[in-house]
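# pasted the sequence and its predicted model underneath.
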Amino acid sequence: MRTSRVEAFSDGVLAIIITIMVLELRVPEGHEWTDLFVLWPKVLSYLISFVYVGIYWNNHHHLFQLVEWVNGAVLLANLHLLFWLSLFPFVTAWAGESHFAAIPMTCYGAVALMAAISYTILQVVIVRAHESNSRVARAAGSDRKGRISIAAYLVAIIAPFFGEVGVWVSGVCLAGVAVMWFLPDRRVERTLAEPGPS
């Protein structure tokens, strides 16, 4: 099967996810700077989640530039990823509303962890659907940043149970992963730049 429908569907779902997240940002009741400032937890939560969803869109787009065809397993793995990404609006709103309380931060970390695991599964399933020397298999290579991300998400899930400092540690881990992935995965770009047949 061609990849165009998978990409179009995924792009649509990600656009809806971002739209739902921004709709959670309510207009302040007053007209002063102080009325806007009280929204900082919601705005910060939205900003981090927007970056996360944008990173997933970016890496998904890069990955599918190397994909030659998809099968049923790839379709299911892609839906699995979209499911976890679709929970970002919920945990974003909860974290912002609660001013980053412990349980919402743990849940945010859990959704981020499951999204990372599901992206890894998607990548593995795509590689298995292609020949061992295909461009997508070469680009997959070693995923050190992916392993670091999963470790950081585990810390982000557990840390809030250790009080206020743990909540800050959780936030730093989540923001740190976003910063680490802000630039696209260069493995795909290097593979696309390789000369010769795939």
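On my side now, so go ahead.
# from here on, contacts and neighbour counts on C-alpha atoms
Fine.
# so which strand or helix has residue 182?
Using DSSP states H and E, residue 182 sits in no helix or strand.
# any idea how many residues pack against it?
Using other C-alpha atoms under 10 Å, residue 182 has 16 neighbouring residues.
# same thing with residue 179?
Using other C-alpha under 10 Å, residue 179 has 14 neighbouring residues.
# distance of it from residue 79?
26 Å (C-alpha to C-alpha, to the nearest Å).
# could you do residue 123 as well?
Distance from residue 123 to residue 79, by C-alpha to C-alpha: 13 Å.
# these two: which has the busier surroundings?
residue 123 (21 against 17).
# which of the residues in stretch 13-21 are buried?
Using 16 or more other C-alpha atoms under 10 Å as the test for burial, stretch 13-21 gives 13, 14, 17, 18, 20, 21.
# from memory the third one sits against residue 86, does it?
Yes: using C-alpha atoms under 8 Å, residue 17 is in contact with residue 86, at 6.0 Å.
# residue 74: what's it in contact with?
Residues in contact with residue 74 (C-alpha atoms under 8 Å, 6 or more residues apart in numbering) are 122, 125, 126, 129.
# ditto for residue 7
Going by C-alpha under 8 Å, 6+ apart, residue 7 touches 61, 64.
# what of the one 4 residues further on?
By C-alpha under 8 Å, 6+ apart, the contact list for residue 11 reads residue 57.
# tell me which element it is part of?
Per DSSP H and E, residue 11 falls inside helix 4-23.
# before we move on, what about residue 93?
If you go by DSSP H and E, residue 93 is part of helix 88-97.
# helices or strands up against the very next helix or strand once past that helix?
As assigned by DSSP H and E, the chain's next helix or strand after helix 88-97 is helix 102-128. When contacts are defined as 3 or more C-alpha pairs under 8 Å, 6 or more residues apart in numbering; DSSP states H and E, helix 102-128 sits against helix 72-86, helix 88-97, helix 135-140, helix 144-158, helix 164-180.
# take this one as well and set it beside the first:
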Amino acid sequence: METERFEALIDAILAIIITIIVLEIPLASTGSWESLLELKYEFIIYAISFIVVFNFWNFNNNLFSIVNRIDWKVIWSMGLSLFIMSLLPYLTTFVAENFNLFLPQFFYGLSYIATAILSKLISKFLKESDPGNIALQVVLEKDYIFMMTIVLVSIGMIIGYLAYPPAIITSCLISIVAIWIVPKVLN
């Protein structure tokens, strides 16, 4: 199966997710700085959610630019990953309204870990569906970034449970930065 229509579907779903997230940001009650400052948690979690969705889009956009063929395993695992991403608007609001509580932060981190696990699975399925694509095989050879994400967010969850719940979303953000820095350092 060719990938162009599938890529367009991924782009459309992610655009809708970002739109819903931004529409969930409440308006300031007045035009004052104090009123805007009251919304600081909403803006923080929105920014992190935007970065998460953008990073997911960027990774898949770069990856699918070299993919020639996909099969049903790729489609369904990506569909499941997009389903989990579609929960981000709800989780963003849940965290924003309960910023210093563990459970909302935990579910946010759990969705991030689930997406990383599914991305690892998608990589495996892509390699199987397009075995003659040497560029794809080389790019997906080092998929340690998914394990790094899982480990970093898991550490954030432990810190979040024991001491400071916002450590979980902070670890999600740190894992994104690490995804872009670590491969450059290792090469």
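Sure, I can see it. None of the values given here were measured: they were computed from a predicted structure.
# now the TM-score, please.
In this superposition the chains share a TM-score of 0.91, using TM-score structural alignment, normalised by the length of the second structure; 184 aligned residues with a C-alpha RMSD of 1.9 Å.
# residue 63 of the first structure versus residue 12 of the first structure, what's the distance?
Taking C-alpha to C-alpha as the measure, residue 12 of the first structure falls 17 Å from residue 63 of the first structure.
# more neighbours: those two, which one.
Neighbour count, other C-alpha under 10 Å: between residue 12 of the first structure and residue 63, residue 63 has more, with 20 against 11.
# residue contacts, the most centrally placed residue in the second structure?
Nearest to the mean C-alpha position of the second structure, by C-alpha atoms, centre = their mean, lies residue 52 at 4.0 Å. For residue 52 of the second structure, the contact set (C-alpha under 8 Å, 6+ apart) comprises 172, 173, 176.
# mind redoing it with 10 Å?
Residues near residue 52 of the second structure by C-alpha atoms under 10 Å, 6 or more residues apart in numbering: 18, 46, 58, 85, 88, 112, 172, 173, 175, 176.
# kindly report the same for residue 75 of the first structure.
By C-alpha under 10 Å, 6+ apart, residue 75 of the first structure lies in contact with 3, 6, 81, 122, 125, 126.
# does the first one really touch residue 68, like I thought?
The reference is to residue 3 of the first structure. Yes: at 7.3 Å, residue 3 of the first structure counts as touching residue 68 under the criterion of C-alpha atoms under 10 Å.
# most neighbours among the contacts of residue 52 of the second structure, which one?
Of these, with other C-alpha under 10 Å as the count, residue 172 tops at 26 neighbours.
# tell me the residue in the first structure aligned with that one.
Superposed on the first structure with TM-score structural alignment, residue 172 of the second structure falls opposite residue 174.
# superpose on the second structure and give me the mean offset of stretch 116-125 of the first structure.
Once the two are superposed, stretch 116-125 of the first structure sits an average of 1.0 Å from its aligned residues in the second structure (mean C-alpha distance after the TM-score superposition for the first structure).
# roughly how far is that stretch from the heart of the chain?
Centroid separation between stretch 116-125 of the first structure and its chain, computed with C-alpha atoms, centre = their mean, to the nearest Å, is 12 Å.
# what's the farthest-apart pair in the contacts of residue 74 of the first structure?
Distances among the contacts of residue 74 of the first structure were taken as C-alpha to C-alpha; the most separated pair is 122 and 129, at 10.6 Å.
# which of the two has more neighbours?
Ranked by neighbour count (other C-alpha under 10 Å), residue 122 of the first structure and residue 129 place residue 122 first, with 23 against 20.
# so that one makes contact with residue 67?
No: with contacts counted by C-alpha under 10 Å, residue 122 of the first structure stays clear of residue 67, the gap being 11.5 Å.
# ok, now how distant is residue 166 of the first structure from residue 101 of the first structure?
Taking C-alpha to C-alpha, one finds residue 166 of the first structure at 10 Å from residue 101 of the first structure.
# what touches both of these two?
Common contacts of residue 166 of the first structure and residue 101 (C-alpha under 10 Å, 6+ apart): residue 160.
# the helix holding residue 93 of the first structure packs against which elements?
Helices and strands touching helix 88-97 of the first structure, by 3 or more C-alpha pairs under 10 Å, 6 or more residues apart in numbering; DSSP states H and E, are helix 4-23, helix 40-64, helix 102-128.
# residue 186 of the first structure: which of those is closest?
Of all these, helix 40-64 comes closest under C-alpha to C-alpha, at 9.3 Å.
# compared with the second structure, how much does the closest one deviate?
Its aligned residues in the second structure lie a mean 0.4 Å from helix 40-64 of the first structure after superposition (mean C-alpha distance after the TM-score superposition for the first structure).
# and the angle from that helix to helix 164-180?
Counting by axes from the mean of the first three to the mean of the last three C-alpha atoms, to 10 degrees, helix 40-64 of the first structure points 40 degrees away from the direction of helix 164-180.
# TSV for the helices and strands packed on helix 88-97 of the first structure, including distance to residue 146 of the first structure?
Shown next, in TSV, are those (distance: least, C-alpha to C-alpha, whole Å):
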stretch	distance to residue 146 of the first structure
helix 4-23	20
helix 40-64	12
helix 102-128	7
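# among these, show me which one is buried the most.
helix 102-128 (a mean of 22; mean count of other C-alpha atoms under 10 Å).
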